[in-house]
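**Student:** fold the following for me, if possible:
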Amino acid sequence: MASTETRRHGPRVFGPQEIAAAADVLRGGGLLAFPTETVYGLGADATDGRAVARIFAAKGRPAFNPLIVHVVDKAAAEAFAVFDAAADDLAMRFWPGPLTLVLPLRDDHELSPLVTAGLETVAVRVPASPLARDLLGRVGRPVAAPSANPSGRVSATRAIHVIEGLGDRIDGVLDGGACRVGLESTILRTAPLALLREGGLAAEEIEAALGHVLTRDVTPGKVQAPGQLSSHYAPGRPVRLSVTDRDPDAALLGFGLVAGDLTLSAQGDLVEAAANLFDHLHAIDRLAGAAGKTRIDVAPIPEKGLGRAINDRLRRAAAPRAPKG
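**Tutor:** Coordinates of the predicted model:
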């Protein structure tokens, strides 16, 4: 049976064998959600201003929040970004992979100004997912792709999360199953070198490769890279962190020895916890609603390795939310 599914109320879902048709959506100016090793991205042709504007409209994303551009290889990135020696070294070591580099724009770049939110830099990465790279190669253009979820909400790590969150606001979803890493990419600025966002590549691994400790600039006063808003990744209910005791008013997301209604990793494995984080946040939000719980509690996560990125997402999920309107 063919895997293509046409929904009355929702995007067309493409299976991996239909990747050529999925690429045509992007080439035609449409919005396509696609899997990377980190999370599902909501893609549009980064050189097409109308298509990029649809990303912001579909997500309800603030226009001052820049987007990550995904490319098939470093050569494709060099068409619009300037690589210095540090960027060359980082790309050689960690691409393809869950690392985004914030680099100066070339004067002759053809990206839509919406991609960079008016900044003189661009965030770019080469994903490790073979399906994503196959898609990008077929599109033949840079693809702007923030996470495929409504702005400020929990990121999508499965196609069903995309459909539930964005519905018929987008044109298609390339279903590649669950994302392996499960956390958005780590973001580095290279001039001067600084960590702008914790993510799926542990900062300690980068520091070991470079031979020195990174300067951290993860919550600046002015947004200079995606994922730096103080309130982000939020489920539908308030979140309380570092909880070890059960509360009858809350659903508990466990870790290690603290067992919950759902548990990120019973073995205390941070890699497993990172891969499960967003899927479990979606699931425990539904569970809390069904059980009449008013809050989500989360067990303590060690502040080391991928635990830093997990805690970064959880702190932003728990941050006070700006009023609507």
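**Student:** CA only for contacts and neighbour counts going forward, please
**Tutor:** Noted.
**Student:** ok, Arg237 to Leu257 distance?
**Tutor:** Distance, Arg237 to Leu257, using Cα to Cα, to the nearest Å: 24 Å.
**Student:** okay, these two: which has more neighbours?
**Tutor:** Ranked by neighbour count (other Cα atoms under 10 Å), Arg237 and Leu257 place Arg237 first, with 18 against 14.
**Student:** so Ser129 sits against Tyr40, correct?
**Tutor:** No. Ser129 is not in contact with Tyr40 according to Cα atoms under 8 Å; the separation is 10.8 Å.
**Student:** who has more neighbours out of the two?
**Tutor:** Tyr40 (34 against 19).
**Student:** what about that one, distance to Gln224?
**Tutor:** For Tyr40, the distance to Gln224 - Cα to Cα - is 22 Å.
**Student:** can you check Glu272 too?
**Tutor:** In terms of Cα to Cα, Glu272 sits 30 Å off from Gln224.
**Student:** and for Thr47?
**Tutor:** 20 Å.
**Student:** compare those two (neighbour count), which wins?
**Tutor:** Gln224 (24 against 20).
**Student:** could I get the contacting residues of that one?
**Tutor:** Gln224 makes contacts with 65-66, 119, as judged by Cα atoms under 8 Å, 6 or more residues apart in numbering.
**Student:** switch the cut-off to 10 Å
**Tutor:** If a contact means Cα atoms under 10 Å, 6 or more residues apart in numbering, then Gln224 has 64-66, 102, 116-117, 119-123, 189, 196, 217-218 as its contacts.
**Student:** what about those residues, which are in helices?
**Tutor:** Thr116 (DSSP state H).
**Student:** to compare against the first, here's the next sequence to fold:
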Amino acid sequence: METKIFKPDQIDQAAAEIKKGNLVSFPTETVYGLGADATNVQAVEKVYQAKGRPSDNPLIVHVADISTVEKYAQPLNEKTKQLIKQFWPGPLTIILKLKPHVLSSKVTGGLKTAAFRNPDKEATLNLIRKAGVPLVGPSANTSGKPSPTLAKHVYHDLNGKIAGILDAGATDFGVESTVLDLSTNHPTILRPGAVTSQAIEKVIGPVVDEQKHVGKTEVPKAPGMKYTHYSPTASVQIVDNENQWKSVTEWAANQSGKVGILATDAILNDYNWPQNVETYSLGNDVKSASHALFAGLRNFDLHSDITDILVEGFTTEGIGEAYMNRLNKSAGQKHFE
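**Tutor:** Predicted structure coming up:
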């Protein structure tokens, strides 16, 4: 299969592929998603095949308007309406109870709930409208690898496996959406993202933070709760504080292979790095670091000779919570000592 690159003025062609039951990657404000008709079981099955993703992992349903959510979900309560008004379109995914038999178990993972999102990217909203159906949209990468923030990242992983990629440039945030479970008695954050818990609580009051991995026999309600995520081929370690970087340079100099360093400019400019070190800038702060994290991991993943990657850690405040959530999963909780 030839994977075509569609520009925003070619959305009709991209939508035609969706209508045929084929897969088209689309950009959002967070990462690139892998789009298929959420109402077409065969198309949804192709998503799992292309990604190499276990089929018990539910998929987020991307919509262009609230009326589509109301078509599939149980009546929306007041808190849900307030959140939609405040954060949609935007990087907030909400899990809602479904009406009976409206979406395939291939989409829901066999649950009676589904995750909905209204992305803040006009090209993708136009694609959904043109296709005339909601789109499932997990990150458009090989399962377990860092999420794609550029069309070329998608092409690297999925060339020949999908019909096309809607290329609208780099994403804005770089980490996936916040996932908020509204199907329970207490609103619960299952995955932190660009919409922080503090921002949500300003709208609806207290929320529960429940970031965890489920067991082998459990069905996760949201992506990233069960399987390894965001991992490049090389081993990843987190550098927790500035005082450790001198030790990092000494450690790197003693490694037989190449070492990748992902850090802010202040760190990169403060040290004389050994010749076997390749560096990648995370910018100036945690916000820019969140945007650059996946791109940096992917950059080093393309270098087969890089055996270790060391990444700057941040405090878990604000967007730092989402950044450290992804980084800890990428590193398998390994910290430089």
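**Student:** and the TM-score between these chains?
**Tutor:** Scored against TM-score structural alignment, normalised by the length of the first structure, the superposed chains reach a TM-score of 0.90; 306 aligned residues with a Cα RMSD of 1.8 Å.
**Student:** which neighbours do Ser129 and Tyr40 of the first structure share?
**Tutor:** By Cα under 10 Å, 6+ apart, the residues touching both Ser129 of the first structure and Tyr40 are 176, 179.
**Student:** what residues sit buried inside stretch 177-190 of the first structure?
**Tutor:** Across stretch 177-190 of the first structure, burial judged by 16 or more other Cα atoms under 10 Å covers 178-190.
**Student:** for stretch 61-77 of the first structure, same thing?
**Tutor:** 61, 64-74, 76-77.
**Student:** which ones among these lie within helices?
**Tutor:** Reading helices off the buried residues of stretch 61-77 of the first structure with DSSP H, I get 74, 76-77.
**Student:** as a markdown table, those residues with distance to Phe56 of the first structure would be great.
**Tutor:** Below are these laid out as a markdown table (distance: Cα to Cα, whole Å):
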| residue | distance to Phe56 of the first structure |
| --- | --- |
| Lys74 | 26 |
| Ala76 | 24 |
| Ala77 | 23 |
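**Student:** which residues in the first structure form helices?
**Tutor:** Using DSSP H, helices in the first structure cover 19-27, 49-59, 74-77, 85-94, 113-116, 130-139, 159-166, 203-210, 270-290, 306-318.
**Student:** tell me the one of the ones in helices among the buried residues of stretch 61-77 of the first structure nearest Ile55 of the first structure?
**Tutor:** Ala77 (20.8 Å; Cα to Cα).
**Student:** to which residue of the second structure is that closest one aligned?
**Tutor:** Using TM-score structural alignment to pair residues, one finds that Ala77 of the first structure aligns to Val69 in the second structure.
**Student:** Pro11 of the first structure is nearest to which of the helices of the first structure?
**Tutor:** Nearest of these (Cα to Cα): helix 159-166, 7.2 Å.
**Student:** what's that closest one aligned against in the second structure?
**Tutor:** Going by TM-score structural alignment: helix 159-166 of the first structure matches residues 151-158.
**Student:** and the matching stretch, what's buried?
**Tutor:** Buried residues in stretch 151-158 of the second structure (16+ other Cα under 10 Å): 151-155, 157-158.
**Student:** what about it, distance to the chain center?
**Tutor:** With Cα atoms, centre = their mean, to the nearest Å as the basis, stretch 151-158 of the second structure stands 14 Å off its chain's centre.
**Student:** same check, this time on stretch 165-179 of the second structure
**Tutor:** 8 Å.
**Student:** quick one, what contacts the most centrally placed residue in the first structure?
**Tutor:** What sits nearest the mean C-alpha location of the first structure, by Cα atoms, centre = their mean, is Glu184, with 3.7 Å. Listed by Cα under 10 Å, 6+ apart, the contact partners of Glu184 of the first structure are 36-41, 98-100, 146-147, 155, 157, 197-201, 227, 274, 309, 313.
**Student:** look up how far Ile310 of the first structure lies from it.
**Tutor:** In terms of Cα to Cα, Glu184 of the first structure sits 10 Å off from Ile310 of the first structure.
**Student:** mutual contacts of those two, please.
**Tutor:** Between them, Glu184 of the first structure and Ile310 share the contacting residues 198-200, 274, judged by Cα under 10 Å, 6+ apart.
**Student:** which of the residues you listed sit farthest apart?
**Tutor:** Once Cα to Cα is applied, these give Glu198 and Ala274 as the farthest pair, at 12.0 Å.
**Student:** ok, these two, which is more surrounded?
**Tutor:** Comparing Glu198 of the first structure with Ala274 by other Cα under 10 Å, the one with more neighbours is Glu198, at 29 against 25.
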